[in-house]
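>>> the sequence and its predicted three-dimensional model are supplied below.
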Amino acid sequence: MTRQPLRLAILEAERVLSAAGVVSPRTDAELLAAHLLGVERTKLMMVPLVDPPVVQALHELVRRRAAREPLQHITGTASIGNVTLNVGPGVFVPRPETELLLAWGLATLEGVDRPIVVDLCTGSGALALAVANARPDAAVHAVEKDPTALSWARRNADQQAQAGDTPVRLYSGDITDPMLFMELEGLVDLVLCNPPYVPEGTPVPPEVRDHDPYDAVFAGRDGLDVVRHVVACAARLLKPGGGVAIEHDDTHGGSVPALLRARRVLTDVEEHTDLAGRPRFATARRTRPEA
């Protein structure tokens, strides 16, 4: 059995993925190879030759990715912060741009001892678990209404707890419920949310259209059906000086900050862009009482 150069197998994978319209064919080809071999992507150069069955197995993974099955469904994982999550059918796959929202949230917690954090529309548990990992002293609460997504979040939370991270408190609930987290009203230091926000009818890539849950992506004609409830919930939960960060569609650079400014108890409203310079999330603070 003649061993074959891994480099050539990756080049062929890149060609196939590029022809299929995959946005980052080289990156995906290398990540699939690394997943198959059980090594980090940066260590692929240390595996110059592979057996033919490995090449065949890589071809099968590439075939699935070329059919626009999400990379994360093939590998079974997605990452945010220092946390690796289990993901698959029935749960929204976290995107890299959400890292910026996470970074803002963690920055607002600097100097806050034993903060209380709430993650609305938690999905896989991504933001909640990333915060719990970065801030072991935090009390992190997360809510999700979809039972399938919540099962993924519980699986991820159990895995992180076994790894020694601070347990996250998961709840089944709907953020349209005005009684949600009533016991935390006025006590929360940070509210984070990556809600459904794509306007209905917006063209989306096959990975999203065919694999992400519809209700985790789309939110009414203007994409703001869920965001409006998130703003109301955050205004109710935050303590004076507490912060809220809400991810949104790149068409919402004006509308989401306007929703935040419409709440008299919220101030310091800011819009933030992603790495491509597109509007991506908005933040605000709960007003402090006048001295």
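Thanks, I have the structure now.
>>> from here on, just use CA atoms for contacts and neighbour counts.
OK.
>>> checking the closest residue to Ser79 other than its chain neighbours next. Helix, strand or coil?
Excluding the flanking residues, the one nearest Ser79 by CA to CA, 6 or more residues apart in numbering is Leu85, at 5.9 Å. Secondary structure, DSSP: H, G, I helix; E, B strand; the rest coil: Leu85 is strand.
>>> count of neighbours near Leu85?
The local packing of Leu85 (other CA atoms under 10 Å) involves 26 other residues.
>>> go on, Ser172?
Ser172: 11 surrounding residues under other CA under 10 Å.
>>> surely it is in contact with His141?
No: the pair Ser172 / His141 is not scored as a contact, 11.0 Å apart, by CA atoms under 8 Å.
>>> sorry, back to before: for the residue nearest to Ser79, give its distance to Asn156.
To Asn156, Leu85 is 6 Å away according to CA to CA, to the nearest Å.
>>> cool, Cys193 as well?
Separation of Cys193 from Asn156 (CA to CA): 18 Å.
>>> tell me the centre residue of this structure?
Pro94 (2.9 Å; CA atoms, centre = their mean).
>>> quickly find the element holding that residue.
Per DSSP states H and E: Pro94 is located in neither a helix nor a strand.
>>> more neighbours: Cys193 and Asn156, which one.
Neighbours were counted for Cys193 and for Asn156 using other CA under 10 Å; Cys193 has more, 26 against 22.
>>> list the contacts for the more buried one?
Asp119, Leu120, Cys121, Thr122, Val230, Ala245, Ile246, Glu247 (CA atoms under 8 Å, 6 or more residues apart in numbering).
>>> of all those, which comes closest to Ser18?
Glu247 (29.5 Å; CA to CA).
>>> where do the helices of the stretch 1-150 of the chain begin and end?
For the stretch 1-150 of the chain, the helices defined by DSSP state H, counting those that start in this stretch occupy 6-19, 25-37, 52-66, 71-75, 98-108, 126-134, 147-162.
>>> below is structure B, check it against A:
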Amino acid sequence: MTPPAPRPAAASVRSALSEAARILADAGVPAPDVDAELLLAHVRGESRGGVQAAVIRGDALAPEHAAAFEALVERRAARVPLQHITGVAHFRHLDLAVGPGVFVPRPETEMVAQLAIDALRADPSPEPVAVDLGTGSGAIALALATEVPHARVHAVEKSPDAHAWTLRNAERIGAENLRIVLGDLADALSELDGTVAVVASNPPYVPDDAIPRDPEVRLHDPAAALYGGPDGLDVVRVLSRTAARLLRPGGVLVIEHGEWQGAPIRDLLTADGWRGAATHPDLTMRDRATTAIRA
């Protein structure tokens, strides 16, 4: 009788990661090694550090994990956003649920949130009020609510799809000092006029003819969260008016924008009567946010 053929040896975690990183690099994924580790961590239900420890130990990859990992790598190589595959976007200390219909928060927005948090913490009121206009997944609003727990935070989102993600994240994270409103930022929260300490926003600011280079952004982020008119500043103009209505004198406005937009936004805000307009770089030294003070 012919003996059964030997079973093929299970792939090691190291070799599976190496092959995945090669496939992702060939597809143009910006950080193939990192994404490979995060995808395998998702499949195995552990942290990225757990995957790195498995490499050091020389662990084998379970066959069921190998098949699932291969499928996820194929999706990522097609430039489906990593966060859509894992369902999670990491933002400061938060793990946010994201997916189709909502803008995926980026690491550079963390410093925008920090500017707003610093201004909110500096406010002398026992219960300062903050507003996040166009909250999307709720990233900035939830950072404010959880890191400044004595504040009252209001988040406004126009898109029903994105609003649903905001509600989901607020429920998961449990910020009782956060109120979420479905509505247009142009006329939202009139009951708060003149009482707000900080208004923050990451508005759509990409000019209409400046198509994003990365397929993850171009094909998967909602167009309404990206494009801001011919010069990218249509929503910023509305923000200036809305924030001036909401903020009390001395209140702070924080707006995220593209690296080339600091000067025109400072000019816009100054012309609208704001004081002390200043642009701030992110960790890569690209201009990322502009702040101004309500006169």
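All right, it came through fine. Note that the structure is a prediction, hence the values are computed from the model and not measured.
>>> possible to save the contacts of Cys193 of the first structure as a markdown table with neighbour count and distance to Leu8 of the first structure?
Putting the contacts of Cys193 of the first structure into a markdown table (neighbours: other CA atoms under 10 Å; distance: CA to CA, whole Å) gives the following:
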| residue | neighbour count | distance to Leu8 of the first structure |
| --- | --- | --- |
| Asp119 | 25 | 44 |
| Leu120 | 27 | 45 |
| Cys121 | 26 | 43 |
| Thr122 | 27 | 41 |
| Val230 | 25 | 49 |
| Ala245 | 27 | 44 |
| Ile246 | 25 | 43 |
| Glu247 | 24 | 40 |
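>>> for the residues you listed, which one is nearest Leu11 of the first structure?
Glu247 (35.7 Å).
>>> wait, Gly194 of the second structure sits on Leu247?
Yes: checked against CA under 8 Å, the pair Gly194 of the second structure and Leu247 is within contact range at 4.9 Å.
>>> more neighbours: the two, which one.
Counted by other CA under 10 Å, Gly194 of the second structure and Leu247 do not tie: Leu247 has more neighbours, with 25 against 15.
>>> quick check: the gap between that one and Leu253 of the second structure.
8 Å.
>>> ditto for Ala155 of the second structure
Separation of Ala155 of the second structure from Leu253 of the second structure (CA to CA): 15 Å.
>>> can you check Ser12 of the second structure too?
Per CA to CA, Ser12 of the second structure is found 51 Å from Leu253 of the second structure.
>>> more neighbours, the two?
Leu253 (28 against 17).
>>> map the more buried one across to the first structure for me.
Here Leu253 of the second structure is matched to Val244 in the first structure, going by TM-score structural alignment.
>>> surely its match and Arg285 touch.
Yes: counting by CA under 8 Å, Val244 of the first structure touches Arg285, with 6.3 Å between them.
>>> hmm, back to that, export the helices of the stretch 1-150 of the first structure to CSV and tack on distance to Thr273 of the first structure?
Converted to CSV, the helices of the stretch 1-150 of the first structure look like this (distance: least, CA to CA, whole Å):
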stretch, distance to Thr273 of the first structure
helix 6-19, 28
helix 25-37, 24
helix 52-66, 29
helix 71-75, 24
helix 98-108, 9
helix 126-134, 18
helix 147-162, 27
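>>> go through the ones you listed and pick out the most buried.
Among these, helix 126-134 has the highest mean neighbour count (mean count of other CA atoms under 10 Å), at a mean of 25.
>>> that one vs the second structure, mean deviation?
With mean CA distance after the TM-score superposition for the first structure, helix 126-134 of the first structure departs from the second structure by a mean of 1.0 Å once superposed.
>>> which residues do Leu85 and Asn156 of the first structure both contact?
Jointly contacting Leu85 of the first structure and Asn156 under the rule CA under 8 Å, 6+ apart are Ser124.
>>> mind listing the strands for the stretch 101-250 of the second structure?
Under the criterion DSSP state E, counting those that start in this stretch, the stretch 101-250 of the second structure carries strands at the ranges 129-133, 152-157, 178-182, 196-201, 247-256.
>>> what about stretch 53-69 of the second structure, start to end distance?
Counting by CA to CA, you get 18 Å between the two ends of stretch 53-69 of the second structure.
>>> kindly report the same for stretch 99-118 of the second structure.
End-to-end span of stretch 99-118 of the second structure (CA to CA): 29 Å.
>>> so where is that stretch in the first structure?
With TM-score structural alignment applied, stretch 99-118 of the second structure matches the range 88-107 in the first structure.
>>> ok, now stretch 281-290 of the second structure?
On the first structure, the counterpart of stretch 281-290 of the second structure by TM-score structural alignment is residues 273-282.
>>> identify the residues contacting that stretch?
By CA under 8 Å, 6+ apart, stretch 273-282 of the first structure touches 97, 100-101, 245-253, 256-257, 269-272.
>>> count the neighbours of Arg48 of the second structure for me.
The tally of other residues near Arg48 of the second structure (other CA under 10 Å) stands at 19.
>>> the first structure: which residue goes with that one?
Alignment note (TM-score structural alignment): Arg48 of the second structure maps to Arg41 of the first structure.
>>> skipping adjacent residues, who's closest to its match in space?
Spatial nearest neighbour of Arg41 of the first structure, chain neighbours left out: Ala34 (5.2 Å); criterion: CA to CA, 6+ apart.
>>> go on, Phe103 of the second structure?
The shortest distance from Phe103 of the second structure to any non-neighbouring residue, by CA to CA, 6+ apart, is to Asp221 (5.2 Å).
>>> show the contacting residues for the counterpart of the one you found in the first structure.
When the first structure is aligned by TM-score structural alignment, Asp221 of the second structure is paired with Asp212. Counting by CA under 8 Å, 6+ apart, Asp212 of the first structure makes contact with Pro89, Gly90, Val91, Phe92, Val93.
>>> which residues touch the last one?
By that I understand Val93 of the first structure. Taking CA under 8 Å, 6+ apart as the test, what Val93 of the first structure contacts is Gln72, Ala78, Val87, Ser124, Asp212.
>>> now do the contacts for Arg7 of the first structure.
Here Arg7 of the first structure is in contact with Pro48 (criterion: CA under 8 Å, 6+ apart).
>>> show me what it lines up with in the second structure.
Matched by TM-score structural alignment, Arg7 of the first structure corresponds to Arg14 in the second structure.
>>> then Asp158 of the first structure?
By TM-score structural alignment, Asp158 of the first structure lines up with Glu171 in the second structure.
>>> if we can go back for a sec, and for the match of Leu253 of the second structure, nearest residue in space, chain neighbours not counted?
Spatial nearest neighbour of Val244 of the first structure, excluding adjacent residues (CA to CA, 6+ apart): Val191 at 4.6 Å.
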